[in-house]
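**Q** heads up, no residue letters with this:
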């Protein structure tokens, strides 16, 4: 059996918010537009079906975790890299040799907004990578202990 991993995945609510996710078919969305090789590699090499996802709203007035999701489809080429009208277009990508991939995530549960300030104030979360100075990755791994602490905070 494959080991479950846990992830914090950032989305700008102006692109896709957790509330948007709840309105989509099967409450599922492709995690498109990732243009960082380390984050892409997490999706391609490390994510498995059923992995837990903390859906994090970023670059907004109230950043924080807005809901729980799961990886519902494994990595596949990100279609936005081929669309010249997309802000995520990559002229070096081809159908034969795609450069960017994405997984699909599916909503599990909307939670209260667990703000960035609350995350910073929680002693058991000081190792959470989203809190590291200078961290800009849109996808970061979360340890099992961090996941359990976050579940307690989110589902109060």
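**A** Yep, that arrived. Computed from a prediction, not measured in an experiment: that's the story for all the values here. Numbers count the residues shown, from 1 in each chain.
**Q** C-alpha only now, for contacts and for neighbours.
**A** Fine.
**Q** now do the helices in the protein.
**A** 18-23, 37-41, 116-121, 144-154 (DSSP state H).
**Q** another one to put next to it:
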């Protein structure tokens, strides 16, 4: 795996998106090339999905199993209606893989880092799609020792 420069986040919104790896893992996204982020049934998380723009970046967080940030994805198609919602009320986006973290950053490590105490991941722990502040983004990438290519 080749080390990569951190992506330029200027003018981009930053996110964290949780998925149970036994239901939809980052490896699944890599294999698909592009996936639909759907099935979100929380109003705040859905509002976050609706706020996303093409090119925004998101940490891919494996919840329940692993409890760690493992990779970065990009929003490829924003503003979709969730195809799993027969009433058409919920939001979805399409995402593409960007890179893996050189080392996953665990929830325990995040909790033990005072500079991350206000991170939405900790403050709203059940939220499946949350915002990440630029300083949090930079610190997590530093803790991960950067990014590596998908190959």
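**A** In hand now; what should we look at? Keep in mind it's a predicted model, so treat the numbers as computed, not measured.
**Q** and the TM-score between these chains?
**A** Once the chains are laid over each other, their TM-score by TM-score structural alignment, normalised by the length of the second structure reads 0.84; 136 aligned residues with a C-alpha RMSD of 1.5 Å.
**Q** mind checking the helices of the first structure for the one nearest to residue 52 of the first structure?
**A** The closest of those to residue 52 of the first structure is helix 144-154. By C-alpha to C-alpha, the value is 8.6 Å.
**Q** in the second structure, point out the residues matching the closest one.
**A** Per TM-score structural alignment, the counterpart of helix 144-154 of the first structure in the second structure is residues 134-144.
**Q** including mean neighbour count, could the helices of the first structure go into a markdown table?
**A** Formatted as a markdown table, those follow (neighbours: other C-alpha atoms under 10 Å):
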| stretch | mean neighbour count |
| --- | --- |
| helix 18-23 | 16 |
| helix 37-41 | 16 |
| helix 116-121 | 14 |
| helix 144-154 | 15 |
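**Q** got those helices as a markdown table, with distance to residue 9 of the first structure columns?
**A** What follows is the helices of the first structure, written out as a markdown table (distance: least, C-alpha to C-alpha, whole Å):
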| stretch | distance to residue 9 of the first structure |
| --- | --- |
| helix 18-23 | 11 |
| helix 37-41 | 9 |
| helix 116-121 | 14 |
| helix 144-154 | 13 |
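**Q** which one of these lies nearest to residue 55 of the first structure?
**A** helix 18-23 (7.0 Å).
**Q** mean per-residue distance, the closest one to the second structure?
**A** Superposed on the second structure, helix 18-23 of the first structure shows a mean distance of 0.9 Å to its aligned residues (mean C-alpha distance after the TM-score superposition for the first structure).
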